[in-house]
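Student: Just to be clear, the model below is a prediction. Sequence and coordinates:
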Amino acid sequence: MRLLTPDQARELDQISMDDLGISGTILMGNAGSRISDVALELVADFHNPFILIICGKGNNGGDGYAAALELSKNNINVKVHSLYSIDEYKGDLLDYYLKCYSSNISITFGIDLPDFTPPDLIIDGLFGIGFKGKLKETLVPWVEWINNTKSSVLSIDIPSGLDGNSGTVINHAIKSKATVTFGAPKLGCVLRQGKNYSGLIYTKEIGFPNLDTIQIQGLDWKLFEEFDVNDILKKPDLNTNKYTAGKVLVIAGSRGMTGAAILSTFGALRSGAGLTITTTPASLNGIMERSILEGMTLPLEDGGSGYIGFNHYDEIMNTVEWADTIVLGPGLGRERHTQKLICKLVSSIEKPIILDADGLYPFSDQLEKLNKRENPLVITPHLGELSNLIGKNKNDIIFNFPIIMTNLMKDFHHVALVKQVPNCTFYKNHAIVNSSGNPGLATGGTGDILAGMIGSLIAQNYTPFNASFLASFLHGKASDMLVNEKGYRGQIASDLLDKIPSTIGCYERF
């Protein structure tokens, strides 16, 4: 499903008016009709329903007035309340206010909370996609009143107080039962807190051109949903054997972090890899051998240090020839010789690499070094690691996520899977937002498993981009399927390993 940033939504408006000759007045009227349709659906079970529309002073307010006109035509008891004076109205908003006034629709004004009869439905037309930052203190009582009523709430385009770019809420936002949006859902409705505030999203057409037929600036954002999985994930070929099912080399683990290597390895095996080899400091090989019964290990003499280093480069490269893909980084540690090894491997290995965790550390503030790599690469940073890679503050990334990623992908020509809420996968001009997952994944080791899954799928001949967003969905879905059994707080990374096979099994029948 296509998604739009606020800037892209504004551009779509402009294209419709400039290129198709559709006036803003007509677009607003069409929006009002679609809002009315959804509102009527939401109050269908009420006898003589009362609908209150709360309007701001922008286009969302105008859409609210346009909806009031349509609801009035359907003999609905509708009332409009504006938090702003008519003196602040202009353009299409003013036109639709005057139409409502001429139609004798009840309209009141004022920032103070009046004594309303509790409505059956509140339509939120207070702010639109342009809202950013903190809700003004004078408006907080209104948002609290709306959220505390027993009324259902329908938001226009995006819940007021929710950031359309980042999906963040600074202090307060309207929590809606449903959101009606035009052209495509807005990105903020599916990022971070957006999903909890937006409710059920209705996407309606109001005269915009088909998004696939026009050029809009910025990344092509899409939501990857469950029904998309069967378009990509297929049953293994009947002639598959352990050598053709995918061979994954996992370069991971050090003293105190053997679990990262073990989890990455099983992430690969549980998602279909036929064979794995996991490198290990020889002093830790006993742990690996006892833990990875179905995979092989490559013990590298470490003199008891507990980590691998640059002196192991030749041995590792000999095994690289055997592998289809390489998972590099989970739990490797940050010893100087280890970091030097990582840099050498990234520049030398010609096969696809999934660079995760400690594997990213040597490239802090030096993302351009990774860009020099000519062969396939997937990086999987969480927000802290991304902050280190690009030299930007973590909060700045969160609040300006689409802008920062758009700029980053202008120069970065590999796949980037950013582990934020939810995971987002980028390649060239494409941005895929994951639709699965939950807070149960916020525990150590889940990212290691994801790296192994990506490596496994690439070894099975999925493209690095498809493998990344597909693995992200299956990884999140496995956690979703654990919620009834483990809850959110009770999940640990190894729980996923038992659930991944049945999760994949739900989709690989076709």
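Tutor: Structure received. Numbering: from 1, shown residues only.

Student: only C-alpha atoms for contact and neighbour calcs from this point on.
Tutor: Noted.

Student: For the helix or strand where Val346 lies, which residues meet the burial criterion?
Tutor: According to DSSP states H and E, Val346 maps onto helix 336-348. The neighbour-count check on helix 336-348 (16 or more other Cα atoms under 10 Å) flags Thr338, Gln339, Lys340, Leu341, Ile342, Cys343, Leu345, Val346 as buried.

Student: Counting by contacts, list what the helix or strand that it is followed by packs against.
Tutor: Helices and strands here follow DSSP H and E; after helix 336-348, the next one along the chain is strand 353-355. Packing contacts for strand 353-355, counted by 3 or more Cα pairs under 8 Å, 6 or more residues apart in numbering; DSSP states H and E, involve strand 325-328, strand 377-379, helix 446-459.

Student: TSV for those, including mean neighbour count and distance to Val80?
Tutor: Listed next are the helices and strands packed on strand 353-355 as TSV, based on neighbours: other Cα atoms under 10 Å; distance: least, Cα to Cα, whole Å:
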stretch	mean neighbour count	distance to Val80
strand 325-328	29	58
strand 377-379	24	50
helix 446-459	30	49
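
Student: for these, which one sits closest to Ile26?
Tutor: strand 377-379 (45.7 Å; Cα to Cα).

Student: counting contacts, what elements does the closest one pack onto?
Tutor: With contacts taken as 3+ Cα pairs under 8 Å, 6+ apart, strand 377-379 sits against strand 353-355, strand 415-418, helix 464-486.

Student: thinking again about what came up before, can you redo the helices and strands packed on strand 353-355 as TSV with distance to Leu367?
Tutor: Output for these, formatted as TSV (distance: least, Cα to Cα, whole Å):
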stretch	distance to Leu367
strand 325-328	16
strand 377-379	10
helix 446-459	19
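
Student: Let me know which of these is the nearest to Ser155.
Tutor: So among these, helix 446-459 is nearest, using Cα to Cα, at 35.1 Å.

Student: Which neighbouring elements make contact with the closest one?
Tutor: Counting by 3+ Cα pairs under 8 Å, 6+ apart, helix 446-459 packs on strand 247-251, helix 258-270, strand 325-328, strand 353-355, helix 464-486, helix 493-505.

Student: hmm, back to that, please identify which of the buried residues of helix 336-348 is nearest to Val38.
Tutor: Taking Cα to Cα as the measure, Val38 sits nearest to Val346 out of these, at 52.9 Å.

Student: next up, a second structure to put side by side with the first:
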Amino acid sequence: MKPILSCDEVRELEDIIEKQGTSKAELMELAGEFAAAQVERLSPKHVLVLAGFGNNGGDGWVAADILSQKGIAVDVVSPVEPDEIPATLARHVARRTAGRDVTVYVGPSRDELSELILKADVVLDAILGTGFHGGLRPPFNIWIDALNEAGATVVSVDVPSGLDAQTGAVAGTCVRADVTATMFAPKIGMFSASGPDFAGEVVCGELYEKLDEVIGDVSHAAEHVDADDLIDYLEPLPSDINKYTRGSVLVVAGSAQYPGAAIMAAKAAARAGAGYVAVAAPEPCANLIRLALPSVPVFAMPADSRGAFGAAAPMQVSELASRYGCVLCGPGMTTSAGAMGVVTSLLALDVPLVLDADALNCLAAVAIDGIDATPELYRREAPLIMTPHYGELARLVHEDAVGNLAEAMDAAQRIVWGVGSDNLIVVAKGPTTAVVGVEKVLLPLSGPASLATAGSGDVLAGIIAGATALNRDRIEAWELLASYAVALHSYTGFAAAERFGEKSVIATDLIDCIGDAMRLMTEEVVGGLENEVASSAKEA
């Protein structure tokens, strides 16, 4: 797993490195060298560097110097003369570079800048760095608009200019980078809100040779989960396994209005590896679910007049649920009084529990000031995994809205820290899904836009339940188990988009692609390990 840092954590890391003897001036030289290397690998003959006022601009001036010394034609655009740059380090390297074999343009007009962009093979964006937030001011908003309109090949230094590196927000305009050459570690804003749309390929320069020794001295906003971190969940089944030792799942879901949610969740749990899956659903929709899932036992529960779980359902559901290795509750169950009783009764059981969709809405409805203010509602000894999307997450903590990854992480941490249990995980679903535990936040592989379809969350909940049941006896970190399920769900999105087309994917397609997704994950892990072995052998 690789760290992802907040802006404050980056500044703290730089201070630690400086105390250990590497100055910020040295780091600027190393950052410029790394940025130059990312430009050079694109084989340009002519490069344009857009340099701002601060240290990010200083990185750009260093890169310009290095590229020019390699025989590449370099133009640098600056808002002021090098002697007038306010940041001391940036002013020093700008003076040095301006006296060498580069051409400097100070404050060009929009038309002049557009001509310079068109002449360049690659543009190095060193306008604004991680300290930027709020709105853009002239001339930088004009520069960025001209750059984006030209459709140039762009390498951004540390973060695309105009992107808030903490929140991923864009106020007005932002550089659309092909490559972002970030320093030390990716910034959390590259994964939040608009960040993924503007960052392009993110490559990371460690800069400091002892980075591995000191990066653990600062907190990590999150950690990125690679496929090879999940290798334990991709092992083949042992030959002596049977349907019971593979794990069992009870899906408590559905209503007369939404029977399909229970069907999709149960089928996904079975596809994800559980050996025995059953459904407990209100009596009015039980036969429909039986017809759709001939291999799955369906238990009809007492219903109310609207076809949702009735007042007598909680006792029967709890008695049934105690026999299973994992229980998934919520998809399509509505928020009837009986459904609320089902949720609270399941929370009292000593069995791994996944709460999704309406189960979370039921929980939010009984909390007065957010569930984090009343942790006794969801405190339990057995594992609990909640899977809210942003809207459900906002309801759980009684906020008006949760609008981006950073806000989702904050809200999920409030829930987890409310009880402080290692067995409580919040899977905050969004364009980038965060798996939040009491000690860490993990960001598994994000899926394609094809996952943005009704029922996709029901499939993910089923995958989580199936993976929990299959791996229950060997789970050491629940965050990693949930990350495996999220990554598998993402791979189903890629596989389904390949088969049906990105805009044509529906949730049931995702279920049918779970096997393909497992194969894709395994191939990526095996291929990565083979490349590591080959690289090590070559070095030896």
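Tutor: It's in. Since we're looking at a predicted model, the values are computed, not measured.

Student: quick one: TM-score?
Tutor: The TM-score (TM-score structural alignment, normalised by the length of structure 1) is 0.92; 504 aligned residues with a Cα RMSD of 2.3 Å.

Student: Mind checking the helices and strands packed on helix 446-459 of structure 1 for the one nearest to Thr213 of structure 1?
Tutor: Closest to Thr213 of structure 1 of these, according to Cα to Cα: helix 464-486, at 23.3 Å.

Student: what's next to that closest one, contact-wise?
Tutor: Helix 464-486 of structure 1 has contacts (Cα atoms under 8 Å, 6 or more residues apart in numbering) with 224, 229, 232, 352, 376-378, 415, 417, 423-427, 432, 434-438, 440-441, 450, 453-455, 457-458, 491, 495-496, 499-500, 503-504.

Student: Let me know the angle separating it from helix 258-270.
Tutor: Taking axes from the mean of the first three to the mean of the last three Cα atoms, to 10 degrees, one finds helix 464-486 of structure 1 and helix 258-270 inclined to each other by 110 degrees.

Student: Helix 464-486 of structure 1 versus helix 446-459: what angle between them?
Tutor: Put simply, helix 464-486 of structure 1 runs at 140 degrees to helix 446-459, going by the same axes, to 10 degrees.

Student: Pull out the buried positions in helix 464-486 of structure 1.
Tutor: Buried residues in helix 464-486 of structure 1, counting neighbours by 16+ other Cα under 10 Å, are found at 464-483.

Student: show me where the stretch 101-250 of structure 1 has strands.
Tutor: Using DSSP state E, counting those that start in this stretch, the strands of the stretch 101-250 of structure 1 run over 106-109, 121-125, 152-156, 178-182, 200-204, 220-224, 247-251.

Student: Now find how far off-centre stretch 225-245 of structure 1 is within its chain.
Tutor: For stretch 225-245 of structure 1, the separation from the chain centroid amounts to 24 Å (computed by Cα atoms, centre = their mean, to the nearest Å).

Student: Going by neighbour count, list what's buried in it.
Tutor: Val229, Leu233, Thr244, Ala245.

Student: can I get these in CSV with distance to Ile397 of structure 1?
Tutor: Below are the buried residues of stretch 225-245 of structure 1 laid out as CSV (distance: Cα to Cα, whole Å):
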residue, distance to Ile397 of structure 1
Val229, 29
Leu233, 32
Thr244, 40
Ala245, 38
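
Student: What is the nearest of the residues you listed to Lys57 of structure 1?
Tutor: For the buried residues of stretch 225-245 of structure 1, the minimum distance to Lys57 of structure 1 (Cα to Cα) is 42.2 Å, reached by Val229.

Student: wouldn't the closest one be in contact with Glu508 here?
Tutor: No. Between Val229 of structure 1 and Glu508 there is no contact under Cα atoms under 8 Å: 9.0 Å.

Student: okay, stretch 60-78 of structure 1 sits on what stretch of structure 2?
Tutor: Counting by TM-score structural alignment, stretch 60-78 of structure 1 pairs with residues 56-74 of structure 2.

Student: Nearest to Asp212 of structure 1 among the strands of the stretch 101-250 of structure 1 would be which one?
Tutor: strand 220-224 (10.0 Å).

Student: Make sure Met59 of structure 2 is indeed in a strand.
Tutor: Quick fix: residue 59 of structure 2 is Asp, not Met. No. Read with DSSP: H, G, I helix; E, B strand; the rest coil, Asp59 of structure 2 is helix and lies in no strand.

Student: and the closest residue to it other than its chain neighbours, what helix or strand is that in?
Tutor: Spatial nearest neighbour of Asp59 of structure 2, excluding adjacent residues (Cα to Cα, 6 or more residues apart in numbering): Gly32 at 4.4 Å. Element membership for Gly32 of structure 2, per DSSP H and E: helix 24-40.

Student: List the buried residues of that helix.
Tutor: 25, 27-36, 38-40.

Student: which among those gets closest to Ala270 of structure 2?
Tutor: Of all those, Ala270 of structure 2 sits closest to Gln38, with 45.1 Å by Cα to Cα.

Student: so how far is Val123 of structure 2 from the closest one?
Tutor: Gln38 of structure 2 sits 11 Å away from Val123 of structure 2, going by Cα to Cα, to the nearest Å.

Student: which residues do the two both contact?
Tutor: Common neighbours of Gln38 of structure 2 and Val123 (Cα under 8 Å, 6+ apart) are Val155.
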